[in-house]
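Enquirer: structure of the sequence below:
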Amino acid sequence: MSATQKTISPVDSSVYAERPYASAKEIATALAKAAAAQTAWRNVPIAERAQYCTRFTDAFVAKTDEIAPELTWQMGRPVSAVPGEVRGFEERARHMIDIAPTALADVQTEPKAGFTRFIRREPLGVVLTVAAWNYPYLIAVNSVVPAIMAGNAVILKHSSQTPLCGERFAQCFKEADLPEGVFQVLHLDHASTEQTIKDPRIDFVAFTGSVGGGHSIQRAASSRFVGTGLELGGKDPAYVRPDVNLAHAIENTVDGTFFNSGQSCCATERIYVHEKVYDSFVEGFVDLTKQYRLGNPLEPETNLGPLVRTSAADFVRKQSDEAVAAGARALIDSSLFPANKPGTPYLAPQVLVDVDHNMRVMTEESFGPVVGIMKVHSDKEAIDLMNDSSYGLTASIWTEDEQAAIDIGDRVNTGTWFMNRADYLDPALAWVGVKDSGRGCTLSSVGYEHLTRPKSFHLRTAT
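Expert: Sure, this is the predicted structure:
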């Protein structure tokens, strides 16, 4: 009998789902089916691929009411917030479908007498998507839909925390009548995932997860010249300038910090505020934070759910405690949140001031509902502090001066630079990271470049 994976719900610590891991024979069968299906799928016209993917998207959106409680039970996000993930899924899927004809079109060169020359974007083959639990549908759709639109076959290995999300993908592609083998789901343990990556029938790996996980993926792929896309961690900063719309900045940085209980690669985890608006910003930020309701995520009034597991909450608690011991001040009284209980995944939000970069909470990814706020005296100081990180996924600036935002953005080492917003992916823009936040790209027309390979056609037509 094969081993099984168990999904422990953070809602009540019960076993919500249990699935057997795929056997070696099942993995080999899936790889063979994917490779065979892809040889036919690559010849399907893009317009026809779009019809399949559109039907898939329609089927998924129609299941919003079923998906919401199912997702909440798996990873703890408040059920009231799940429809937002479905909307984001739909936005990304439809955008990548719509731009595919242009993004995948032949690249024409300048005319040359006696020659026809162009570059064709060819599919890679079989793409293995290894998706994370924190935004299980948004993360997976970033690579799954464009990979299929580009003529690849896809095998999805979802997190053991959210296995039903992978199965929802399979269900919706089946309802869309996608040819068998073009999309498959496998439940894999770490060892089987590593062996699958090493299989010569895998042509690309799209991974989202921790920095350590990214290194493991890269090691597994290192024996072959196979591409990897790695979206890893973040310690994303915000800079609040003195010309800021203060109410707007407070509302949106609080949301960017605490949405999904801070379990977002692009959550705002550290904030630098100009001294001229520091006191007012901190006061407003704390007041709004106190309005959150921590509790059972299945209750509609809850807007702050548990972390994914108790160990994650313990990690954040330890970061905060270490910072306070080193001189930081905690501005949120956890007794305001009765559901906050040590030894459980339920953790009150926390705002820390008098922090510095000697504290882990300002340098190490927290992935939870805590933020440190520092006072700065100039743009340069803010830039230096934002860049003082091993991560570089997103960063934001809060100002009314667009040119200043552009000028400062040019000096910040990050994949995405926001002005007056944060924690949002626009599918028309490339989603990338620098430093330990990873490499590669998803979304936008640039994302298609990573799911295809260029093939040059150099034809002498006059002899």
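Enquirer: CA only for contacts and neighbour counts going forward, please
Expert: Noted.
Enquirer: surely A170 meets V185?
Expert: Yes. Here A170 reaches V185: they are 6.6 Å apart, a contact under Cα atoms under 8 Å.
Enquirer: the closest residue to T208 other than its chain neighbours and F207, how far apart?
Expert: Distances taken as Cα to Cα, 6 or more residues apart in numbering place E231 nearest to T208, at 4.7 Å, with adjacent residues excluded. Computed as Cα to Cα, to the nearest Å, the E231 to F207 distance reads 6 Å.
Enquirer: I have a second one here; can you model it like the first so I can compare?
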Amino acid sequence: MPAVQKTITPIDNSIYVERPYNSAAEIRTVLSAAQKAQAAWKHTPVAERAAILTKAVDIFLTKKDQHAEEITRQMGRPISQSPGEMRGFEERARYMIQIGPEALADIEATDKPGFTRFIRREPLGVVFIVAPWNYPYLTSVNGVIPALMAGNAVILKHSAQTPLCAESFQDAFDKAGLPKGLFQHLVLTHDDTAKVIAAPEVAYVNFTGSVAGGHAVQQAALGKFIGLGLELGGKDPAYVRADANLDHAVENLVDGAMFNSGQCCCAIERIYVHESLYDKFVDGFVDLTKKYRLGNPLDTNTNLGPMVRTSAAEFVRGQIQDAVKRGAKALVDAKSFAADKPGTPYLAPQVLVNVDHSMSVMSDESFGPVIGIMKVKSDDEAVKLMNDSKFGLTAALWTQDEQAALKIGDQVVTGTVYMNRCDYLDPALAWVGVKDSGRGATLSKVGYEMLTRPKSFHLRQI
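Expert: Purely as a prediction, here's the structure:
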């Protein structure tokens, strides 16, 4: 019998889900079926694809309350917040279906008499998606829906922490009448994941996860000339200028740093504040942070749940302790949060000042409810500090001067620049990272370019 994948819920560290890993024979069958199904699907008109996928989204959402509760039980986000992922799922899925016909339309060149010339967007073939646990539907829908819409087949390998999400996708697609073999999911070990990446049937890999995981994906794909979409997280900065709306900045940046226990690729992880606002900003930030209610995520009064596992919480505890040893000052008393217990996934939020970039908490991805805040004297100093990172996913600017935001945004090495908001993916815009935050893009029309190849037609009339 094959080994069993076990999902440990962070709520109480009990086993919540068990699934057997797929065997080598089952993996071969899935790859073959995907390739066969895609050969027919690529000739299905885009409008028909859109109709089936829309039906699948409708069917999926009939169980949105169940899906939301399963998110909470699998990875620990408060039940009061998990329904928000269903709303985000619907927004992205419907938007990518809506723009599909235009994004996939032929690009015509009509200025040469006697010739018919155009570029067609051809599907790549079989797309392998490796999805994470932190936003299990939002991260996977970015690839699943547009890949199918573009005429590809999809094989989804979801995180061992959130296996029910892959099954929910499967159920919706099957009930919607998606041709058999076009969407399938696998339960895989790391070694088998690498083998699927290297398989000749796979034409593109979409991976969301750690930097180390991204390197492993690249290594597994070395023997083939295929595209890779790698979304690898970040150490996302925020800069609060002297002209910022202070109350708005505090409220939104606390949420951007602490929501989902900070377990978001684009969570705010370091903040730079102009010296004229610094003291008031820190006071407001700490006051609001202390109002969080850490506890069992199934309790509707909880708005800060456990981290995904004890080891993740211990890593952040270590960052905090190291920073304090190096001179940082912790402004939140963890003892005031009764649920905070070392050796468990339950971690109180923390705000640190007197920090600098020599500290891990200001340079390495924390992926937890901790934030470091530094004082700056100018835009130039803020830009220099924001760029002093191996990551580049998003940067958030808080100002009432749009021209200043554009000027600063042009100087920051990042994939997305926000003004007066953070920690949000707009499906109309490309989601992209630079440096160790990865490569490639999802969402928007640009996302469709990653999932297709251009094929030119040059027809001369005699």
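Enquirer: the residue nearest to T208 of structure 1 contacts V434, correct?
Expert: No. E231 of structure 1 lies out of contact with V434 (Cα under 8 Å); the separation is 9.5 Å.
Enquirer: between these two, which has more neighbouring residues?
Expert: E231 (29 against 20; other Cα atoms under 10 Å).
Enquirer: residues contacting the aligned residue in structure 2 for the more buried one?
Expert: Aligned by TM-score structural alignment, E231 of structure 1 pairs with E231 of structure 2. E231 of structure 2 is in contact with 207-209, 214, 432-433, 437-440, counting by Cα atoms under 8 Å, 6 or more residues apart in numbering.
Enquirer: return a ChimeraX selection command for the buried portion of those residues.
Expert: Of the contacts of E231 of structure 2, the buried ones go into a single ChimeraX selection, burial set by 16 or more other Cα atoms under 10 Å:
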select :207,208,209,214,432,433,437,438,439,440
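Enquirer: in helices, which of the contacts of E231 of structure 2 appear?
Expert: Secondary structure from DSSP state H places G214 of the contacts of E231 of structure 2 in helices.
Enquirer: what is the nearest of the contacts of E231 of structure 2 to H67 of structure 2?
Expert: H67 of structure 2 lies nearest to T208 out of these, by Cα to Cα, at 20.6 Å.
Enquirer: which residue in structure 1 aligns with that closest one?
Expert: When structure 1 is aligned by TM-score structural alignment, T208 of structure 2 is paired with T208.
Enquirer: hmm, that match is touching V130, no?
Expert: Yes. Using Cα under 8 Å, T208 of structure 1 is in contact with V130, at 6.5 Å.
Enquirer: mind listing the strands for the stretch 151-300 of structure 2?
Expert: Under the criterion DSSP state E, counting those that start in this stretch, strands of the stretch 151-300 of structure 2 are mapped to 153-157, 183-186, 202-208, 227-231, 236-240, 268-274.
Enquirer: who's in contact with the first one?
Expert: Think strand 153-157 of structure 2. Strand 153-157 of structure 2 has contacts (Cα under 8 Å, 6+ apart) with 34-35, 37-38, 41, 125-131, 144, 147-148, 166, 181-188, 193.
Enquirer: now the element after the helix or strand hosting M362 of structure 2, going C-ward?
Expert: Following DSSP states H and E, one finds M362 of structure 2 within helix 360-363. Downstream of helix 360-363 of structure 2, the first helix or strand assigned by DSSP H and E is strand 370-376.
Enquirer: buried residues, the following helix or strand past that following strand. List them.
Expert: Downstream of strand 370-376 of structure 2, the next assigned helix or strand under DSSP H and E is helix 379-387. The neighbour-count check on helix 379-387 of structure 2 (16+ other Cα under 10 Å) flags 379, 382-383, 385-387 as buried.
Enquirer: what's helix 379-387 of structure 2 packed up against?
Expert: strand 236-240, helix 402-411 (3 or more Cα pairs under 8 Å, 6 or more residues apart in numbering; DSSP states H and E).
Enquirer: tabulate those (a markdown table), appending mean neighbour count.
Expert: Putting those into a markdown table (neighbours: other Cα atoms under 10 Å) gives the following:
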| stretch | mean neighbour count |
| --- | --- |
| strand 236-240 | 28 |
| helix 402-411 | 14 |
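Enquirer: between these, which gets nearest to S159 of structure 2?
Expert: With Cα to Cα, the closest approach to S159 of structure 2 among these belongs to strand 236-240: 23.3 Å.
Enquirer: angle of the closest one against strand 370-376?
Expert: Angle between the axes of strand 236-240 of structure 2 and strand 370-376 is 40 degrees (criterion: axes from the mean of the first three to the mean of the last three Cα atoms, to 10 degrees).
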